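Undergrad: quick one, structure for this:
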Amino acid sequence: MSAASRDEGRVTLVGGGPGNAGLITVAGLDALQRADVVVFDRLAPLSLLQDLPARLIDVGKIPHGPQTTQEAINDILVTEARKGQHVVRLKGGDSFVFGRGSEEWQACTDAGIAVAVVPGVSSAIAAPELAGIPVTHRGLTQGFTVVSGHVPPGDPRCRLDWSALARTGTTLVVLMGVKNLATIADTLVRHGLAADTPAAVVADAGLPSQKVVKAPVADIADAAAGARISPPAVTVIGDVAGLDLGVVGTD
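TA: The predicted structure is shown next:
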């Protein structure tokens, strides 16, 4: 973490973990308690905001609903810091893992604002673990690959080689893939992933509303839709999703 004196305007980017207030780091909690302004969205551990003396600014992005642009968020961070405030940007997960933390860092440095990062617990690992699914397991897989599913296979904006991903032999962890799950699963199977490969979707990880849906990859999209899964959710595709470690969940 970089440092700045208390009387200087500064920004701290805090990863809040998958949404459970107990999973934020000690450093992240300390930054929140020292903040003058907290800029947050709906995926952050919102219960932590209740007793903070800081001014709160909601910059939530609701899927298919009201959204705050990234440019507007960057402007808020810079503007508030220029007032001499310690501004904490609180996000769910880790701000550098499919978050816009790097863009926010760049906006601050371009504006001459001191900025620090407090890494968070990535939902890519935490959500499966909270559902009793290890992303690696000796004898089953030697690694895992985390990808974003917000752009589906076949879309002109897609930069992923899904045919290669189907043959990696690693666990696939898909973030932001609820809307495009059917296309993703179909593409993987079409390019060689066995249709009966275990898959699981973990929604609202770590919260009382946590839900886990399991099915073969060929059927996982229908199973998730039938269970009314909505974001935030993490999809795990691979043999590890078929393990039964005795963790209570909702199938």
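
Undergrad: contacts, neighbours, all on C-alpha from now
TA: Will do.

Undergrad: how about Thr235, nearest residue that isn't a chain neighbour?
TA: Nearest residue to Thr235 in three dimensions, chain neighbours excluded: Val201, at 4.3 Å (C-alpha to C-alpha, 6 or more residues apart in numbering).

Undergrad: which of the helices or strands spans Val11?
TA: Counting by DSSP states H and E, the element that carries Val11 is strand 10-15.

Undergrad: who touches that strand?
TA: 4, 24, 28, 31, 77, 81-82, 84-95, 101, 105, 108, 113-121 (C-alpha atoms under 8 Å, 6 or more residues apart in numbering).

Undergrad: re the thing from before, quick check: the residue nearest to Thr235 is in a helix.
TA: No: using DSSP: H, G, I helix; E, B strand; the rest coil, the assignment for Val201 is strand, not a helix.

Undergrad: that one touches Lys214, doesn't it?
TA: Yes: counting by C-alpha atoms under 8 Å, Val201 does reach Lys214; the two are 6.5 Å apart.

Undergrad: joint contacts of those two?
TA: Counting by C-alpha under 8 Å, 6+ apart, the residues touching both Val201 and Lys214 are Ile220.

Undergrad: this one next, for a side-by-side:
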Amino acid sequence: MKPRHSESKGSRREPRASSEDTTPGDPKAASERGQSDLQPDRILESAPGCGTSRGFVWFVGAGPGDPGLITLRGAQLLRTADVVLHDALIHSAILDEVTGRRIDVGKRCGHHSMRQEKISALLADLAGQDQRIVRLKGGDSGVLGRVAEEALLLTERGIPFEIVPGVSSATAAPSAAGIPLTHRGLADSFVVATAHRRADRRDAGRDFSIPTYSACTTVVLLMASASVGDWSEQLLQSGYPANLPVALISAGCTELERVVETRVARVEDDLRRAGLQTPMLAVVGWVVTLRGQLAGGLARFSPDQNEGRDGVRGAPDRVPAKLEKSRRGGACFRSAS
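TA: As a prediction, the model looks like this:
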């Protein structure tokens, strides 16, 4: 007969956790149950429309370039999809996770492997064949990724879908390069706009969505290489100072990343001289000055990466006098609290 164990007065034995006591999706709790709510089969079971005979589409953001920056959910969906339709600039290590059929529908610099209308139609047709599809897009599909154009056709055909967010290059590439888009006393807002022009230049006379100059607003221009002459001229015409710092980031968050620091007045010349390759974005604003100050501690920074010209390399240590004056006037001042 086994001895009976008694509890001392005032002590309590913790009850065993049941599945009802845990929060769905909690990795620690799932591990204690011997399974993970993030396993591919459980993802599919929980998705709307799964468990039926109909197809399903996931729009997945692949992140800014580094294969480690795709979300866990996105990576697991790649391993379970029947078909993956992917953009051109997806890292090969991410595509290696695909176990099903791969279809390259990417577009680069006016060269389209498939027109947008055909991509949308193919996506809907495959889902209509009871296929489970991942539409893999660079960055975050909701930031200049045309996700709504493709999703609208699915909606018209009654095909269920889910949008899985990704890490946008608009914020990730500058941050990884040592340029936070906001900083107390320098910038309290940022604007993301496309600098893309149509290949046939039918939109050549149209202004980009660049706001009127504010010292406390950072402007990020995506796809900024080919139209640099247009947008730099528009900046000057919109009141942006000629000496306002600009960072040009090519292939951000990848092993091929290059960063050139320059100024609005000479950005076109410096870009052509540097020969930066696409994809490339531009960061316009005083936060670019932080890169030089953070260089000493930024692990991925090396002096060879900073290709700014004389007077720009290392960036100014001080905020320009006019901006300092506006800060004292409360334009973008933040208290120490």
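
Undergrad: TM-score of the superposition?
TA: After superposition, the two chains reach a TM-score of 0.92 (TM-score structural alignment, normalised by the length of the first structure), with 250 aligned residues with a C-alpha RMSD of 2.2 Å.

Undergrad: in the first structure, which residue range corresponds to stretch 62-77 of the second structure?
TA: Here stretch 62-77 of the second structure aligns to the first structure at residues 16-31, judged by TM-score structural alignment.

Undergrad: quick one: end-to-end length of that stretch, please.
TA: In stretch 16-31 of the first structure, first residue to last residue: 11 Å (C-alpha to C-alpha, to the nearest Å).

Undergrad: would you mind finding the match for Val143 of the second structure in the first structure?
TA: When the first structure is aligned by TM-score structural alignment, Val143 of the second structure is paired with Val97.

Undergrad: Glu129 of the first structure: what's it in contact with?
TA: Taking C-alpha under 8 Å, 6+ apart, we find Glu129 of the first structure in contact with Val135.

Undergrad: helix or strand: which one has the equivalent of it over in the second structure?
TA: With the correspondence set by TM-score structural alignment, Glu129 of the first structure lines up against Ser175 in the second structure. Using DSSP H and E, Ser175 of the second structure maps to helix 169-176.

Undergrad: in that helix, what counts as buried?
TA: Buried residues in helix 169-176 of the second structure, counted by 16 or more other C-alpha atoms under 10 Å: Ser169, Ala170, Thr171, Ala172, Ala173, Pro174, Ser175, Ala176.

Undergrad: before we move on, what about stretch 244-251 of the first structure?
TA: Residues of stretch 244-251 of the first structure include none that count as buried (16+ other C-alpha under 10 Å).

Undergrad: any idea how far that stretch is from the chain center?
TA: The chain centre lies 22 Å from the centre of stretch 244-251 of the first structure; the measure is C-alpha atoms, centre = their mean, to the nearest Å.

Undergrad: with stretch 261-274 of the second structure instead?
TA: On the basis of C-alpha atoms, centre = their mean, stretch 261-274 of the second structure sits 24 Å off its chain's mean C-alpha point.

Undergrad: circling back: burial measure for the residue nearest to Thr235 of the first structure, as a count.
TA: Using other C-alpha atoms under 10 Å, Val201 of the first structure has 30 neighbouring residues.

Undergrad: over to Leu90 of the first structure?
TA: 29.

Undergrad: any idea which helix or strand carries it?
TA: Using DSSP H and E, Leu90 of the first structure sits within strand 86-91.

Undergrad: compared with the second structure, how much does the strand holding Val11 of the first structure deviate?
TA: Mean deviation of strand 10-15 of the first structure relative to the second structure after superposition (mean C-alpha distance after the TM-score superposition for the first structure): 0.4 Å.

Undergrad: that strand to strand 86-91, inter-axis angle?
TA: Angle, strand 10-15 of the first structure to strand 86-91, by axes from the mean of the first three to the mean of the last three C-alpha atoms, to 10 degrees: 20 degrees.

Undergrad: buried ones in stretch 267-283 of the second structure?
TA: Those buried within stretch 267-283 of the second structure under the rule 16+ other C-alpha under 10 Å are Val267, Glu268, Asp270, Leu271, Leu276, Thr278, Pro279, Met280, Leu281, Ala282, Val283.

Undergrad: ok, stretch 56-74 of the first structure next?
TA: Neighbour count says stretch 56-74 of the first structure has Leu56, Val59, Gly60, Ile73, Asn74 buried, by 16+ other C-alpha under 10 Å.

Undergrad: residue contacts, the nearest residue to the third one once chain neighbours are set aside?
TA: It refers to Gly60 of the first structure. With C-alpha to C-alpha, 6+ apart as the criterion, Gly60 of the first structure has its nearest non-adjacent residue at 4.2 Å, and that residue is Asp41. Asp41 of the first structure makes contacts with Asp58, Val59, Gly60, Lys61, Leu90, Lys91, Gly92, as judged by C-alpha under 8 Å, 6+ apart.

Undergrad: one step back: which residues sit against the match of stretch 62-77 of the second structure?
TA: Contacts of stretch 16-31 of the first structure (C-alpha under 8 Å, 6+ apart): 12, 14-15, 43-48, 88, 90-94, 118-123, 126-127, 204-207.

Undergrad: hmm, back to that, what range does the following helix or strand past the helix holding Ser175 of the second structure cover in the first structure?
TA: Counting by DSSP H and E, the element after helix 169-176 of the second structure in chain order, helix or strand, is strand 189-194. Strand 189-194 of the second structure lines up with residues 143-148 of the first structure when matched by TM-score structural alignment.

Undergrad: please apply the same query to stretch 254-269 of the second structure.
TA: Under TM-score structural alignment, the match for stretch 254-269 of the second structure is residues 207-222.

Undergrad: now do the end-to-end distance for that stretch.
TA: The first and last residues of stretch 207-222 of the first structure sit 23 Å apart, counting by C-alpha to C-alpha.

Undergrad: can you list the residues that contact that stretch?
TA: Against stretch 207-222 of the first structure from outside (C-alpha under 8 Å, 6+ apart): 19-20, 131, 181-182, 185-186, 189, 195-205, 223-224, 227, 237, 241-242, 249-251.

Undergrad: out of these, which are inside strands?
TA: Residues of the contacts of stretch 207-222 of the first structure located in strands (DSSP state E): Pro198, Ala199, Ala200, Val201, Val202, Ala203, Ile237.

Undergrad: just the buried members of the contacts of strand 10-15 of the first structure?
TA: Among the contacts of strand 10-15 of the first structure, those classed as buried by 16+ other C-alpha under 10 Å are 24, 28, 31, 77, 81-82, 85-95, 101, 105, 108, 113-121.
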